[in-house]
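Peer 1: Okay, sequence plus prediction incoming.
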Amino acid sequence: MADLDAVTNGIGRNAIGMMVLLTALSLAPGIAITVTCFPFIVTVLSILRQSIGLQQSPPNMLIVSLSIFLTWFIMDPVLSEAWRVAAVPLRDGQITLEEAIARGIPPFRHFMELRTNPETLAHFSEIAPARIDNPDSLSILIPSFMISEIQRAFEIGFLIALPFLIIDLVVSAVLMSMGMMMVPPAVVSLPFKLAFFVVVDGWEMIAGALVRSYQ
C-alpha cells in the first residue's frame, strides 16, 4: 500500500512538473519579447524596411528571425549567467524550480535596469496600483524597460530614415523640374535608395550599431 502511494505521488509530481514545463515553454516567446533587446531590434529593422520603401522585402519572417539571432548574440552573457546560476543547479537537482526562477531573474533585472529610462521608471512607479508598494517590482520594471526600448528604437529609426527621405525629396524635385509629375517618385527613388544602402554596406552597419549600443 505504501509503495502504491509512493508511485501515485511520484506520478502526480511528474504531471505537475510537466504542466509547469509546458506552461513555461508556452510563455517563453512572450518572456523573450519583454525582458530582452528583441523589441528594440525588431522595431529598428521594421523602420528601416519602411524607410527604404519596401513593403514585403525582407519578409516579416526574415526580419523576426534576424532580430531573434541578434538578440541571442547580444543577450548571450545574460543568458549564460542565468544558465549558470539557475538552470545548472536545477538540472543537477540541487535546487527547486522556485529557487531556480528566483536565481535566474537577477541577471535579466540588471540588464533591464541598465537600459531603462529613469524618467519612464519613475512615471510607472507613480501610476502603479496602490497594491504594488515595491518600486523594484518586475511589474513596474518590465513595462518601463519596453517603453524605453521602443522610444530608443524610434530615435534610431529617425536617424536611419533621414537619408532615405532626402533621396525621396531630391528625386521628387528632379521629376517636378522635368515635368514628369505623373511618375510616382517612390518608384524612381527606390533603386537609388537600394544602391545607396548597398554602397554603404547597410546591413552590416546597422547590425553592428545595434550590437554596439548594448556594449
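Peer 2: Received, thanks.

Peer 1: For the rest of this, base every contact and every neighbour count on C-alpha atoms.
Peer 2: Fine.

Peer 1: which outside residues touch stretch 63-82?
Peer 2: Stretch 63-82 has contacts (Cα atoms under 8 Å, 6 or more residues apart in numbering) with 36-38, 41-42, 45-46, 103-105, 107-108, 111, 207, 211, 214.

Peer 1: Give the buried residues for the longest helix anywhere in the chain.
Peer 2: Scanning the chain for the longest helix, with DSSP state H as the assignment, gives helix 138-177. Neighbour counts over helix 138-177 (16 or more other Cα atoms under 10 Å) mark 140-150, 152-154, 156-158, 160-161, 163-165, 167-168, 171-172, 175 as buried.

Peer 1: second one coming, line it up with the first:
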Amino acid sequence: MGDIADFINSPNGLNFQNLSPPVQMALMLGLSTLLPAALMTMTCFTRVVIVLSFVRQGLGTQNVPPNLVLTGLALFLTLFIMQPTFAEIDQKAYQPYVQKQMTGPQALKIGSDIYKRFMLQQTRKQDLALFLHLSKNTSVEHAEDTPFLTVIPAFLISELKTAFIMGFCIYLPFLMVDLVVSSILTSMGMVMMPPITISAPFKILLFVLADGWHLVSYAIALSYG
C-alpha cells in the first residue's frame, strides 16, 4: 500500500478527503468487498487454516470437526495473532488520523509500512527475490523498500511453504500409527480389513492424551514469534 499511498498523496492522485460523503461511502463499500481476499492472502489465516486441515486429515475423521468450526477457529486464531500488528496500526496511524493530527495519505502510508514490516518478517528472502526478479525491479536495495504489491505474493507463497512444513510434522505421527496398525493386521492375516478402521480410534486417543488442539494452537502462535 505504500505505492498506493504515494499515488493518493501525489498532485495527480485521488484526494479522498475532498470527495463528497456519498462518494466516500461508495468507495468504502467497494473496498469492503476486497476484505475476504485480504484476510486470506495478507494475514496468517492461510497458514492457520492449512495446518488445522492437516490435523483433521491426519486424524482421519473426515468432516469432524466440521468445516465451519475449523474455519471459525482459524479466523479467531488469526485475529489473536494479528492483534499486535492491528493495535500498532491503530495507535500510530488510525488514532492520529481520527484526531486530525495527520492526513489520510500520511496515515495510510504509516499503516501500510507497519503492515508490510509484519509480512516481510514472515517472508523468505528467496521468495521476495523471485517476485522482485519477475517484476524486473532491480532498484530495491533493502527489503523495506519493496513495493507493497510485490510483498503480498512473496508473503503468500512463504506462508504456504511454512504451512506445508508444519502440516508434514503434524501428519507424520499419525502416519506412524497407520503403519503400525497395518503391520499388525497383516501379521494377523486380516488383510481385508481397512487399517483406518482400527487406527482412527487410536489416533484420536493419542491426540486427546497429548492435548493436541492446545499444542497445535501453541505451535501456530509461536511460529509468528
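Peer 2: Yep, it's here. Note that this is a predicted model, so its numbers are computed, not measured.

Peer 1: Mind checking the TM-score on these two?
Peer 2: For these two chains in superposition, a TM-score of 0.88 is obtained (TM-score structural alignment, normalised by the length of structure 1); 203 aligned residues with a Cα RMSD of 1.8 Å.

Peer 1: on that earlier part again, now restrict the contacts of stretch 63-82 of structure 1 to buried residues only.
Peer 2: The neighbour-count criterion (16+ other Cα under 10 Å) marks 36-38, 41-42, 45-46, 103-104, 107-108, 111, 211 among the contacts of stretch 63-82 of structure 1 as buried.

Peer 1: so who does Phe124 of structure 1 touch?
Peer 2: Phe124 of structure 1 sits next to Ile140, Ser144 when contact means Cα under 8 Å, 6+ apart.

Peer 1: which SSE is whatever residue of structure 2 lines up with it in?
Peer 2: When structure 2 is aligned by TM-score structural alignment, Phe124 of structure 1 is paired with Phe131. Secondary structure assignment for Phe131 of structure 2, by DSSP states H and E: helix 125-134.

Peer 1: Now that helix on structure 1. Mean distance?
Peer 2: Its aligned residues in structure 1 lie a mean 1.0 Å from helix 125-134 of structure 2 after superposition (mean Cα distance after the TM-score superposition for structure 1).

Peer 1: For the residue nearest to the spatial centre of structure 2, give its distance to Ile157 of structure 2.
Peer 2: Centroid-nearest residue in structure 2: Cys44, 2.1 Å away (criterion: Cα atoms, centre = their mean). Plainly put, Cys44 of structure 2 is 12 Å away from Ile157 of structure 2 if you go by Cα to Cα, to the nearest Å.

Peer 1: Val208 of structure 2 now?
Peer 2: As judged by Cα to Cα, Val208 of structure 2 and Ile157 of structure 2 stand 32 Å apart.

Peer 1: To what extent is Met112 of structure 1 buried, counted in neighbours?
Peer 2: Using other Cα atoms under 10 Å, Met112 of structure 1 has 23 other residues around it.

Peer 1: Tell me which residue of structure 2 matches up with it.
Peer 2: Superposed on structure 2 with TM-score structural alignment, Met112 of structure 1 falls opposite Met119.

Peer 1: any idea how far its match lies from Gln83 of structure 2?
Peer 2: Met119 of structure 2 is 14 Å from Gln83 of structure 2, by Cα to Cα.
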